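give me coordinates for this.
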Amino acid sequence: MTTFRTYLKIFLSHRVYIAIYLVMLSLVGVIIGLSAYSGTTGEFQVAPANVAVIDRDGSELSAALAQHVLQGNNQVQVADEKRAIQDAVARDQVSYLLVIPEGWGEGLLDAARQGTQAPNLETYVSYYSGMGRLLDIEVTGYADGLYGMAATLGGSAADVIAATDDAWEGSTQVSMVKQAASPLPTSIVTAAEFASYPIFSSAMVCIAVLMSSVGRRPVRDRRLASPEPARARNLALLGACVVIALIAWAWNFALEVAVLGGSALASSPVQLALVGAALLVYALVSASIGFLAGQLGVSENAANALANILGMVMSFLGGAWTGLSLLPDELLAVAHFTPAYWVTLVVEGAAGMGEVSTATVLPLVGDLGVCALFGVAAVLVGLALGRDSVTGQRDSIAG
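So this is what the prediction gives:
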């Protein structure tokens, strides 16, 4: 126990590393989460598009088509000139411009009676957004509706327009299906994914620096001269590493919950617990990698470099900087061999969980188990290296 407390005192003496890696980097994660925070959810409304219609036909059908295009959108006046039409589309003055050629209405009725192809419309779509393309699909559908009603019902243009409008305005009964569980806020998911960087870097650098201090010759000689068994010393050192990991996890997760996850405590407790468990396992894995680095005799400068490089690489492969869906297949295959990837699977799976049940929770627990295996492997290698190192040092002293 005395050795364990000594290790913790050495850790707490490195206040600069604690301030930079643990406090400051975790605050950056919370700030990133706040940037993704949306406090209110508004009602969905279709944004109006800027449209222009040039009706060269002047028939009842062309007037009905023009009215359908302009309904719910912003009308823009464009001169019936080739240069004006090109400028309006190129300068994004309109998202959609429809030109109804002369004789289109009568030609559509004749084509419907004879069963031939309807006359074409002249359309221009802005490439600045997809609104024009969606509107073009709607206009084509309405024109096809006019053609279909004229072919099946016949009658005057007014009858065709009335039948088409009635069919177009028909509605389908829909009902809302509420999720059994509330999803986690985007803000806390974003912060939790970014937390893979400060948790890993803080745990690894603090542990590596601790072990570097313990491995200095005066301290090492006193440790070897003590009657305490090597196994007890290694276990005390491993226990100190676990405590450092728990501190890194508790600080990051508590900060995220306090600032971003207050509502999730009541609405999504199970999902939030899964996120916390994922970060906890990742913190322990980070501690095991730091323990391994210390057993390898990594210097303080090398520990800083490794903590930053490995932390950034693993957080990137885990989807903290960009979504996993955006990673190329080659990088995604590599990401499977990093613990951060499996943590992100748990975080995203918990965030989008629509129902809390054994069937939805157990796969995420399995992902946590895969992540934990990385830590187990690192600890076993570190303990083996530590035992061989102590044996070699005792032999050199005896010789």
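
going forward, measure contacts between C-alpha atoms and count neighbours the same way
Noted.

from Leu255, how far out is Asp92?
Separation of Asp92 from Leu255 (CA to CA, to the nearest Å): 45 Å.

same deal with Ala112?
Distance from Ala112 to Leu255, by CA to CA: 68 Å.

tell me which element the closest residue to Val379 other than its chain neighbours is part of?
Using CA to CA, 6 or more residues apart in numbering and skipping residues adjacent in sequence, the residue nearest Val379 is Ser288, 5.3 Å away. Ser288 is located in helix 269-295, with elements delineated by DSSP states H and E.

which elements pack onto that helix?
Contacts defined by 3 or more CA pairs under 8 Å, 6 or more residues apart in numbering; DSSP states H and E place helix 269-295 against helix 196-214, helix 230-260, helix 339-351, helix 358-398.

out of those, which is the most enclosed?
The highest mean neighbour count among the helices and strands packed on helix 269-295, using mean count of other CA atoms under 10 Å, belongs to helix 196-214: a mean of 28.

now the angle between helix 269-295 and that one, please.
Going by axes from the mean of the first three to the mean of the last three CA atoms, to 10 degrees, helix 196-214 is angled at 30 degrees with respect to helix 269-295.

between helix 196-214 and helix 339-351, how many degrees?
Using the same axes, to 10 degrees: helix 196-214 against helix 339-351 is 140 degrees.

after helix 196-214, which helix or strand is next?
helix 217-225.

who's in contact with that next one?
213-214, 390, 394 (CA atoms under 8 Å, 6 or more residues apart in numbering).

ok, now stretch 82-97?
Contacts for stretch 82-97 (CA under 8 Å, 6+ apart): 49-54, 76, 78-79, 123-129, 131-133, 135-136.

go on, stretch 139-153?
Here stretch 139-153 has contacts from 65, 68-69, 108-109, 112-113, 115, 118, 157, 160-161, 163-164, 168, using CA under 8 Å, 6+ apart.

here is the second sequence; please produce its structure so I can put it next to the first one:
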Amino acid sequence: MPVLKTAIRLVAEHRVLFAVYVLLFSVVGSFAAGSVGPASASYEAARPVVAVIDRDDSALSRALTDHLARASDMVDVADSTRALQEAAAKNYADYVLVIPEGYGEALVAAARADADAPDLECVVSYLSANGSLMNERVHGYVQELYAMAAASPSASADELIARVDAAQETGVAVETVDTASPGLPVTYLVYCQFALYALFGGIAAIVGVGLADLRSPEVRQRIGAAPVASTAFDAQIAGAIAVCGIAVWAINAAVGVALYAGELARVPVALTALMLVILFALMLVGMAFGFLIWQIGVRRELVHAIANISAMIISFLAGTWVPLANMSEEVLAVARFAPGAWAVSAMEQLVRATGVTGELVASVLGHVGIVVLFALAIAAAGLAVGRARRAIA
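From the prediction side, this is the model:
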């Protein structure tokens, strides 16, 4: 099998790419996982820095200010355009709320007339999510005031505030339940999410660059000396790509298991095995994409750019950089047409699980099957491109 041996030798000559795309991104994934930090047995609520500019000075606006003060550290910001701009630019506060004049009366009137509530103005810091969380807290409190005002047409402002505050103090009962065995650690989940980049972009780059030499005149002449059918040629190329892909998957999986051996030792082996199956499916997608790049005949100089840009897009749509829960419906709709989102969804199921059940296995393997279908579709496109190029030649 001269083509297979030649292809494997060409890929092996680019061993530096294995170090860059596999080991380097394994280290990056471990650093990202380390930033998650260990699980804490206690909970301490964060206290964001908040400023309120009350132009209304009504009972409702003062109640809203008091509500924020109970969950945050209050600071003063002057009521001027320059002060608001500086508060946003220099991050004086995570959240600045501006209550317009007449807001309290307008809110009650809107509730009793079944109209839209008046708007509040706010400045939310871009450096953390604390400001956004405080904004949700404000909207929740205002919605309760609106509902109380609509349900009690004769109630005064003080009565409305007292009822909302009483409802706020009710709270929700929380109970901690110990499980027989812990689930996969979140740190291992983060590592596996970042492995997506190596398994997709890394394999594609290694294959695209390594097999590019197969198109050089010298190598083509050598292969042509021993005629090989197109089907056998494609099969041997696929074999060389499979060797490359399995090597990348094995290295990445071994590094992950070694880094988190202590935590994984307490987890059912089947959960770890299912995680490795998900990574294997992602490896198949990377192999197929590398095969497509090679069949298209992309120049060596462009392979890295295509592989890295594609890997960044797939990783973003998988929620590696930003959780999918924080994305818009439009982005989520696009993510469903990318393999990364299905793989990461299956990973998250494993992390939430504390034991192996038939339902869990079926769900995870269902997601894996969808990822494999992506790989088959991309590989089929590569075969079609290859046959079209041969027909033209």
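
overlay the chains and give the TM-score.
The TM-score (TM-score structural alignment, normalised by the length of the second structure) is 0.65; 290 aligned residues with a CA RMSD of 3.6 Å.

returning to that earlier point: can you lay out the helices and strands packed on helix 269-295 of the first structure as a markdown table showing distance to Leu224 of the first structure?
Below are these laid out as a markdown table (distance: least, CA to CA, whole Å):
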| stretch | distance to Leu224 of the first structure |
| --- | --- |
| helix 196-214 | 11 |
| helix 230-260 | 8 |
| helix 339-351 | 35 |
| helix 358-398 | 7 |
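
to Thr41 of the first structure, which of those lies closest?
helix 230-260 (16.1 Å; CA to CA).

tell me the helices and strands packed up against the closest one.
helix 2-13, helix 25-35, helix 186-194, helix 196-214, helix 269-295, helix 358-398.

which residue packs closest to the most centrally placed residue in the second structure, ignoring adjacent ones?
The geometric centre of the second structure, computed from its C-alpha atoms, lies nearest to Gly319 (CA atoms, centre = their mean), at 1.4 Å. Leaving aside its sequence neighbours, Gly319 of the second structure sits nearest to Ala341 (CA to CA, 6+ apart; 6.9 Å).

please verify my assumption that that neighbour contacts Val322.
No - the pair Ala341 of the second structure / Val322 is not scored as a contact, 11.8 Å apart, by CA atoms under 8 Å.

tell me the SS of Val52 of the second structure?
strand (DSSP: H, G, I helix; E, B strand; the rest coil).

the spatially closest residue to it that is not a sequence neighbour - how many residues pack around it?
Nearest residue to Val52 of the second structure, sequence neighbours excluded (CA to CA, 6+ apart): Leu97, at 4.8 Å. Neighbours of Leu97 of the second structure under the rule other CA atoms under 10 Å: 21.

can you check the one 10 residues further on too?
Other residues within reach of Leu107 of the second structure by the criterion other CA under 10 Å amount to 23.

tell me the counterpart of it in the first structure.
Taking TM-score structural alignment, Leu107 of the second structure has no aligned residue in the first structure.

and Leu107 of the second structure, how far from Glu136 of the second structure?
In this view, Leu107 of the second structure and Glu136 of the second structure are 17 Å apart by CA to CA.

got it, and Val98 of the second structure?
15 Å.

these two: which has the busier surroundings?
Just comparing Val98 of the second structure and Glu136: by other CA under 10 Å the higher neighbour count belongs to Val98, 20 against 12.

so which helix or strand takes in that one?
strand 95-99.

contact partners of that strand?
Taking CA under 8 Å, 6+ apart as the rule, strand 95-99 of the second structure contacts 48-56, 61, 87, 120-125, 130-132, 134-135.

from the residues you listed, which land in helices?
Those of the contacts of strand 95-99 of the second structure mapping onto helices are 61, 87, 130-132, 134-135, per DSSP state H.

now the buried members of the contacts of stretch 139-153 of the first structure.
Among those, those classed as buried by 16 or more other CA atoms under 10 Å are 65, 69, 108-109, 112, 118, 157, 160-161, 163-164.

would you turn those into CSV with secondary structure and distance to Gly369 of the first structure?
Below are those laid out as CSV (DSSP: H, G, I helix; E, B strand; the rest coil; distance: CA to CA, whole Å):
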residue, secondary structure, distance to Gly369 of the first structure
Leu65, helix, 61
Val69, helix, 56
Leu108, helix, 66
Leu109, helix, 68
Ala112, helix, 66
Ala118, coil, 63
Ala157, helix, 69
Val160, helix, 65
Ile161, helix, 64
Ala163, helix, 62
Thr164, helix, 59
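
between those, which is nearest Leu274 of the first structure?
Closest to Leu274 of the first structure, out of all of those and judged by CA to CA, is Val69, at 49.3 Å.

in the second structure, what sits opposite that closest one in the alignment?
So, by TM-score structural alignment, Val69 of the first structure is left unmatched.

pull the contacting residues for Val69 of the first structure.
Val69 of the first structure neighbours (CA under 8 Å, 6+ apart): 51, 53, 135, 139.

next step: those residues restricted to helices.
135, 139.

neighbour-wise, which one of the contacts of Val69 of the first structure leads?
The most neighbours, when the contacts of Val69 of the first structure are compared by other CA under 10 Å, belong to Val51, which has 26 neighbours.

would you mind measuring from it to Thr164 of the first structure?
Distance from Val51 of the first structure to Thr164 of the first structure, by CA to CA: 22 Å.

repeat for Pro363 of the first structure
51 Å.

could you do Val219 of the first structure as well?
In terms of CA to CA, Val219 of the first structure sits 90 Å off from Thr164 of the first structure.

with Phe374 of the first structure instead?
64 Å.

do the same with Asn234 of the first structure
From Asn234 of the first structure to Thr164 of the first structure the distance is 82 Å (CA to CA).

same check on Phe291 of the first structure?
74 Å.

what of Ala64 of the first structure?
10 Å.

next one: Ala240 of the first structure
From Ala240 of the first structure to Thr164 of the first structure the distance is 76 Å (CA to CA).

likewise for Leu292 of the first structure?
With CA to CA as the criterion, Leu292 of the first structure and Thr164 of the first structure are 73 Å apart.

same question for Thr344 of the first structure.
50 Å.

repeat that for Arg83 of the first structure.
Arg83 of the first structure is 34 Å from Thr164 of the first structure, by CA to CA.
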